[in-house]
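Student: Have a look at this fold, sequence not included:
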């Protein structure tokens, strides 16, 4: 039975929070005693002091991971056996679902209704999906000279570092460690310092599921920890989700060290195109509001550029304002809340500065435009602007908050030109009643995911996720993600 607001508050008051790093099967404090504060953005409450991993902890974790990998106790375990342990891990995530959802809500300001229905179940599903996949894929027998047996196989890459973001902490982490563990690697998770709590808790659950020591470790800390992992000569692969700027630094560090594989899922400024033959304006408006205001706009796929045909602009904006009214910031522990708090003061100030920039540059405010509940926490109203053109700052830079830029266009070609005129290429959407138009526009949009007559659908793990251009490389989710964490080997046997 779902908990009430009061019951979530009571649960929060009794919650025990672990804040130490998890290395080689146990929780440990940083050798120098350094910590950082974990703060609830909805009320400013101090949640825990978190160990800030330093150079000694990075070295210990990498050595433990290498030892675990080289021993073969995980990498050489039969796929079926490895899958069973991962399924137990997924089951434990579900069993502790309320605890993990509460940690996520307190830590990142996310509505409890979302963490219980999307984030935690999605993480369990991801781990389970890869657990079920690993004993159902194989290699190849190459068609070569009959005097040779040619085998093409995949094997685990080794030690994988996963540097994960603060907007969907447990879900994005699972998209990395799920396939990496399934492939037989040892994994070191570096959660964001803005939201480290669920990753730290998951480590104990992984051990309880039967994962050998050193196979799943967690190093909390700031960018120095991520840099140390990216530069480490004994890490074989680093997977990162976050900003394009930091992604470039990680790719540089990977190249300057041992040329480790670097998989980057980066920023976005995704266009959501509404053509004049949109089949349902009200539905499209509701989807457009969700595309930018869900999770407080803290989404790399956020539909932050709404491109509306000039003939339907006024009618669409009227519907959009109705839809936006359903996203009002409130206590994240209330199950009825649709919009929580901005993750921390830095991001809060950044979002407000972009709102100021939009006003200064002459954009027309449609709704919102200011902070909310300033006496309680870091809340910002759902905000939308009609922009004077696609070159305004708020139309080009990733804000990562509940701020929408509405841009008008006169025909399909102009819409596609505006949509593709971005350094990013993560996602896009088009609304039309014409099947041919849907296919033609989808093909021309330079984005890793294109939605037609919907937005942000596709929680199914079968769809690869990632972007074009400066939105990164490689793909999370699907069997394609497994490929990222393996190396191809050709074996030729002369008969």
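Tutor: Nice, I can see it. Note that the coordinates shown come from a computational prediction; the quantities given were computed from them, not determined experimentally.
Student: Only C-alpha atoms from now on, for both contacts and neighbour counts.
Tutor: Fine.
Student: can you tell me the helix or strand for the spatially most central residue of the chain?
Tutor: For the chain, the residue nearest the mean C-alpha position is residue 172 (3.9 Å; CA atoms, centre = their mean). Residue 172 belongs to helix 169-182 when assigned by DSSP states H and E.
Student: Give the other helices and strands that that helix contacts.
Tutor: helix 79-95, helix 120-133, strand 159-163, strand 186-190, helix 197-209, helix 478-484 (3 or more CA pairs under 8 Å, 6 or more residues apart in numbering; DSSP states H and E).
Student: so which of those comes closest to residue 325?
Tutor: Evaluated over those, closeness to residue 325 peaks at helix 120-133, with 26.9 Å, by CA to CA.
Student: Next secondary structure after that closest one?
Tutor: strand 140-142.
Student: what sits up against that following strand?
Tutor: 149, 150, 151, 152, 153 (CA atoms under 8 Å, 6 or more residues apart in numbering).
Student: ok, and the most crowded of the residues you listed?
Tutor: residue 150 (18 neighbours; other CA atoms under 10 Å).
Student: and which of the contacts of strand 140-142 is nearest to residue 101?
Tutor: Closest to residue 101, out of all of those and judged by CA to CA, is residue 153, at 38.8 Å.
Student: In space, what's closest to the closest one - neighbours in sequence excluded?
Tutor: residue 139 (4.6 Å; CA to CA, 6 or more residues apart in numbering).
Student: how close does that neighbour sit to residue 154?
Tutor: Distance of residue 139 to residue 154, computed by CA to CA, to the nearest Å: 7 Å.
Student: still on that earlier bit, using TSV, lay out the contacts of strand 140-142 together with distance to residue 94 and secondary structure.
Tutor: Formatted as TSV, the contacts of strand 140-142 follow (distance: CA to CA, whole Å; DSSP: H, G, I helix; E, B strand; the rest coil):
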residue	distance to residue 94	secondary structure
149	45	strand
150	43	strand
151	39	strand
152	37	strand
153	34	strand
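Student: put this beside the first:
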């Protein structure tokens, strides 16, 4: 298990910055000690990436495609090991790490391996005589990839695969809570034959991330994390005129239309809210239900939530794992206290199971109103808030009454009603009659305070390239 940083093809403890520990959230025990990258370490990583850029960008697209495909094969071959490491460091249950995180990472490398040979420019008929005009897409240069702790490997793949496919070099800064799987992936990239300096990994906390954002040699920052930090990065990148992609917080509404089949929608809604212990930006966290049926929905949702097995990844029956840290669990508990103090009703959950680790029983809050903090702020934990509505015309305004706009869900037997609501809700992704899903070909990103730009699909290619115009005189 690697704990050093990767800079310019060499594994190093860095230039002598302080160390920090990463813990197993299922037990609270220290797994490993890692080095905090200093500004000098970040500079070394950016310098290495800059030196590697020209030859990497000049590599034949077919060669880059072959290399990305080889990376995908190696990840797949080491899938069980990577899933176990992700579960150990992040707390994901094995159905999540092995059933989603690793396959999603493999999918993105294969998808963008296909794009590497299909990045095209265009020819345009101009109104200037005797001129041939065309465009070409070129890589940006050194890209800083800052990855969150909730889904370390898949979210890294959303950034890294298109960045490499388009000919960029990168410096990766994983979350300090969950660096181990990223370091193991970096080993596999070396094994696949990625040249030294093309991919660099620096470990550390906020100061390391700030040094990467501020470095003048970085052409683009791609960040997934909190809205507050995203705003700081956007401001810094704006002053430096750097390109930036931000996937930030969310407060996804799930709209249960009056004609919805309650029994059919309960389980996918519980899954949409509690996957990865609710530590998902797109988690369903506020459920809008017709007042005539809200008690039925709340009781049935609580019934499902209260029977989901809570435990570590080593428990094959566990569906709800721990929260990532003691600090984060305490934050979620404070929201539960605030919610009940403001008048919400704790229907089920919210307790700490016996034993160690950062576990919290899934909670369902009934009687929640639009003005409560639990209905407005991102909790990022296993807390489901149920709100009643009286008039279907209220639904889109209620769903949109939020600073966030990452995702939403709509449940209705009337496709006309569902489509109208999908068009009216301000969210980057809307799922109709289904639990959350993602695909490498489907654009992903948020509106409003949920971010800037898109990842995945063609949007991923666009995010890591710039367009050059070329004019040629014909006479």
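Tutor: The structure has been received and is ready for your questions. None of the values given here were measured: they were computed from a predicted structure.
Student: Now do the same for residue 343 of structure 1: its match in structure 2.
Tutor: Matched to structure 2 by TM-score structural alignment, residue 343 of structure 1 sits across from residue 324.
Student: Then residue 398 of structure 1?
Tutor: Per TM-score structural alignment, the equivalent position to residue 398 of structure 1 in structure 2 is residue 378.
Student: Which residues are in contact with its match?
Tutor: So residue 378 of structure 2 contacts 249, 250, 251 (CA under 8 Å, 6+ apart).
Student: All the helices of the stretch 351-475 of structure 2, in order from the start?
Tutor: 373-376, 395-400, 415-424, 457-463 (DSSP state H, counting those that start in this stretch).
Student: swap in the stretch 201-350 of structure 1?
Tutor: Counting by DSSP H, counting those that start in this stretch, the helices of the stretch 201-350 of structure 1 are 223-231, 244-256, 281-293, 313-324, 345-360.
Student: Mean neighbour count and distance to residue 102 of structure 1 for these - can I get that in JSON lines?
Tutor: Output for the helices of the stretch 201-350 of structure 1, formatted as JSON lines (neighbours: other CA atoms under 10 Å; distance: least, CA to CA, whole Å):
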{"stretch": "helix 223-231", "mean neighbour count": "21", "distance to residue 102 of structure 1": "26"}
{"stretch": "helix 244-256", "mean neighbour count": "18", "distance to residue 102 of structure 1": "29"}
{"stretch": "helix 281-293", "mean neighbour count": "24", "distance to residue 102 of structure 1": "21"}
{"stretch": "helix 313-324", "mean neighbour count": "17", "distance to residue 102 of structure 1": "26"}
{"stretch": "helix 345-360", "mean neighbour count": "16", "distance to residue 102 of structure 1": "21"}
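Student: Serialize the ones you listed to TSV and add fields for distance to residue 457 of structure 1.
Tutor: Shown next, in TSV, are the helices of the stretch 201-350 of structure 1 (distance: least, CA to CA, whole Å):
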stretch	distance to residue 457 of structure 1
helix 223-231	31
helix 244-256	24
helix 281-293	10
helix 313-324	18
helix 345-360	26
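Student: Nearest residue to the match of residue 343 of structure 1 in space, ignoring adjacent ones along the chain?
Tutor: In space, residue 324 of structure 2 is closest to residue 25, 5.5 Å off (CA to CA, 6+ apart).
Student: so who does the residue nearest to residue 131 of structure 1 when sequence neighbours are not counted touch?
Tutor: Of all residues not flanking residue 131 of structure 1 in the chain, residue 83 sits nearest, at 4.3 Å (CA to CA, 6+ apart). By CA under 8 Å, 6+ apart, the residues touching residue 83 of structure 1 are 130, 131, 132, 134, 135, 182.
Student: What is the equivalent residue in structure 2 for the third one?
Tutor: Following TM-score structural alignment, the counterpart assigned to residue 132 of structure 1 within structure 2 is residue 114.
Student: next one: the last one
Tutor: Under the alignment defined by TM-score structural alignment, residue 182 of structure 1 is paired with residue 165 of structure 2.
Student: distance of that match from residue 453 of structure 2?
Tutor: Distance from residue 165 of structure 2 to residue 453 of structure 2, counting by CA to CA: 18 Å.
Student: Of those two, which one has the most company?
Tutor: Using other CA under 10 Å as the criterion, residue 165 of structure 2 and residue 453 rank with residue 165 on top: 29 against 19.
Student: Count the neighbours of the spatially closest residue to that one that is not a sequence neighbour for me.
Tutor: Leaving aside its sequence neighbours, residue 165 of structure 2 sits nearest to residue 116 (CA to CA, 6+ apart; 4.9 Å). Other residues lying near residue 116 of structure 2 total 24 when counted by other CA under 10 Å.
Student: One more: the one 10 residues further on?
Tutor: By other CA under 10 Å, the residues close to residue 126 of structure 2 number 11.
Student: which residues sit in contact with it?
Tutor: Counted by CA under 8 Å, 6+ apart, residue 126 of structure 2 has contacts residue 133.
Student: So it, which state does it fall into?
Tutor: Three-state call for residue 126 of structure 2 (DSSP: H, G, I helix; E, B strand; the rest coil): coil.
Student: which helices and strands sit right next to the longest helix that structure 2 contains?
Tutor: Longest helix in structure 2, counting residues (DSSP state H): helix 39-58. Judged by 3+ CA pairs under 8 Å, 6+ apart, helix 39-58 of structure 2 is in contact with strand 5-7, strand 142-146, strand 169-173, strand 199-201, helix 206-214.
Student: make it 10 Å
Tutor: strand 5-7, helix 61-77, strand 131-139, strand 142-146, helix 152-165, strand 169-173, strand 199-201, helix 206-214 (3 or more CA pairs under 10 Å, 6 or more residues apart in numbering; DSSP states H and E).
Student: Thanks again, I'm all set now.
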